[in-house]
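Q: okay, predicted coordinates and the sequence, questions at the end:
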Amino acid sequence: MGVEFNELFDQWAASYDAAVAGQHPEYREVFEKYTDILNRVVRTLSLPQGSRVLEIGVGTGNLTHRLIQAGYEVTGVEPSLEMRRQALQKLPRLNLYPGHFLDLPNGNYDGVVSTYAFHHLTDPEKETALEMLAERLGPKGRIIFADTMFRDDETKSARIQEAERRGMKELAADLRREYYPTLPVMKKITQKAGLKAEFIPLNRYVWLMEARKNLAE
């Protein structure tokens, strides 16, 4: 359920903002256009001010800050203790809870967002999580995720081999260890959860997922 990565993220918390700013050479392409990606999530969410938004995997609070600036009532969930501490230093009034995609505070939401986190779930867990989120979502609500995904298995394998060839051992190990999905898998999972989803590439690694309830069903 992603909690197996908590120790890694506790260690990464203090330097995470530097990494997303491009200071970790192996992850520059993963975090390319990071600020634009966060802004794109907020812009795509496009809900009235005051809407209730759940953010899963708050990290150090970079997306959260933008959501609050946009006028949303934000509830945050983050499994890593050190990441929560970093986020609360920036946003001391944030409603922030320990938890993860399958362990959420009670409540229904107009929107659900997440960046660079959904890949911590196995594919069956992704399916369960989206089904749970769809149940908590209002009829006109939407789920906006930005995360590393691959067009297909061949692209995923090629990207791992490329990282190894370029001597990026940490990135290659990451791509092998974590549960990065392919687009066919994500499309199948969203459909099964009763969601209508669109996927848009934002850089070589990251795709934007915009999902809404399929009210036609």
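A: Yes, it's here.

Q: please make it C-alpha for all contacts and neighbour counts, starting now.
A: Noted.

Q: got the buried residues for stretch 102-115?
A: 102, 104, 108-115 (16 or more other Cα atoms under 10 Å).

Q: repeat for stretch 76-91
A: Buried, per 16+ other Cα under 10 Å, within stretch 76-91: 76-88, 91.

Q: residues near the spatially closest residue to residue 20 that is not a sequence neighbour, how many?
A: Spatial nearest neighbour of residue 20, chain neighbours left out: residue 31 (5.4 Å); criterion: Cα to Cα, 6 or more residues apart in numbering. A count of neighbours around residue 31, defined by other Cα atoms under 10 Å, yields 21.

Q: now residue 31: how far from residue 37?
A: 9 Å (Cα to Cα, to the nearest Å).

Q: most centrally placed residue in the protein?
A: residue 115 (2.6 Å; Cα atoms, centre = their mean).

Q: excluding sequence neighbours, find me the nearest residue to that one.
A: residue 146 (4.7 Å).

Q: secondary structure class for that neighbour?
A: Secondary structure state of residue 146, per DSSP: H, G, I helix; E, B strand; the rest coil, is strand.

Q: pretty sure it is touching residue 207, no?
A: Yes. Between residue 146 and residue 207 there is a contact under Cα atoms under 8 Å: 5.6 Å.

Q: mind listing the shared neighbours of these two?
A: Shared contacts of residue 146 and residue 207 (Cα atoms under 8 Å, 6 or more residues apart in numbering): none.

Q: put this next to the first one:
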Amino acid sequence: MLDNKGFDLWADGYDEAVGLSEEENSYPFAGYKNVLSGIFQEIMTKPNAKVLDIGFGTGTLTTKLYENGCDVYGQDFSQRMIELAKEKMPNAKLFQGDFSKGLALELREGKYDFIIGTYSLHHLTDEKKISFFNELLNKLNEGGKLLIGDVAFSSRAELEKCRKEAEDKWDDDEIYFVLDELVKSFPNVTFKQKSYCSGIISIKK
């Protein structure tokens, strides 16, 4: 797992690295643009939505939301990522913090229409995901949604198939989403598959 120093070092080349994987339709970023587009379109159904982005990175998706009238909040543990995102979104409220320890203090009092996480929450263990998701759901306005775009699978068998095909490219430090297992804790969860290794997970308050 990359620590915050690792992400600081990777920040300037992150978008390029993602783009190469996406263009090749290869793990882990196959379907990346479709994932971000799907989340963007969902949020655009609510004008001027208040959005919290967990692990926003360089702000690829968040910047589009910001440019289209959303009130943007964010948390990332890389100071360099925050600096790059701030250049694109000078009026966004962006805070540094390790989300494996929960929300940053500055974000705990707010309520949001959407809370999103794209290719970030796979750094949490399955147990930590459940507790953190419950914390996030409590921060949503009535009818709000938690939207997660990430490496994700309908079943454990599909994950194992992808692991076998990826061979030495597979990242054993990342813990991916399996809908069949997530539904046990969140019965109203839905999943829209966007590629053989990615999709959008939605949990409505």
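A: Thanks, I have it. Being a predicted model, the structure only gives us computed values, none of them experimental.

Q: in strands, which of the buried residues of stretch 76-91 of the first structure fall?
A: Here DSSP state E is the test, and those give 76-77 as lying in strands.

Q: filter the buried residues of stretch 76-91 of the first structure down to the ones in helices?
A: Under the assignment DSSP state H, those contribute 81-88 to helices.

Q: which one of these is nearest to residue 17 of the first structure?
A: Nearest to residue 17 of the first structure among those, counting by Cα to Cα, is residue 86 at 9.9 Å.

Q: do you know how far the residue mapped onto the closest one from the second structure is from residue 146 of the second structure?
A: Per TM-score structural alignment, the equivalent position to residue 86 of the first structure in the second structure is residue 84. As judged by Cα to Cα, residue 84 of the second structure and residue 146 of the second structure stand 25 Å apart.

Q: cool, residue 153 of the second structure as well?
A: Distance from residue 153 of the second structure to residue 146 of the second structure, by Cα to Cα: 17 Å.

Q: likewise for residue 9 of the second structure?
A: Counting by Cα to Cα - residue 9 of the second structure and residue 146 of the second structure are separated by 29 Å.

Q: quick one, which of these two is more surrounded?
A: In terms of neighbours (other Cα under 10 Å), residue 146 is the more surrounded of residue 9 of the second structure and residue 146; the figures are 22 against 14.

Q: three-state assignment of the more buried one?
A: strand.

Q: if I pick it, what's in contact with it?
A: Counted by Cα under 8 Å, 6+ apart, residue 146 of the second structure has contacts 114-116, 136-137, 140, 201-205.

Q: let's see it at 6 Å
A: By Cα atoms under 6 Å, 6 or more residues apart in numbering, the contact set of residue 146 of the second structure is 114-116, 202-203.

Q: now, which of the residues you listed sits nearest residue 187 of the second structure?
A: Among the contacts of residue 146 of the second structure, and counting by Cα to Cα, the member closest to residue 187 of the second structure is residue 203, at 8.9 Å.

Q: quick one: what's aligned to the closest one in the first structure?
A: Using TM-score structural alignment, residue 203 of the second structure sits opposite residue 211 in the first structure.

Q: just the helices in the second structure please.
A: Using DSSP H, helices in the second structure cover 4-10, 14-23, 32-43, 60-67, 79-88, 126-137, 156-166, 179-182.

Q: what range in the first structure matches the fourth one?
A: Think helix 60-67 of the second structure. Counting by TM-score structural alignment, helix 60-67 of the second structure corresponds to residues 62-69.

Q: chain center to that stretch, what's the gap?
A: On the basis of Cα atoms, centre = their mean, to the nearest Å, stretch 62-69 of the first structure sits 14 Å off its chain's mean C-alpha point.

Q: just give me the mean distance for that stretch relative to the second structure.
A: Comparison of stretch 62-69 of the first structure with the second structure after fitting gives an average deviation of 1.0 Å (mean Cα distance after the TM-score superposition for the first structure).

Q: cool, thanks, signing off.
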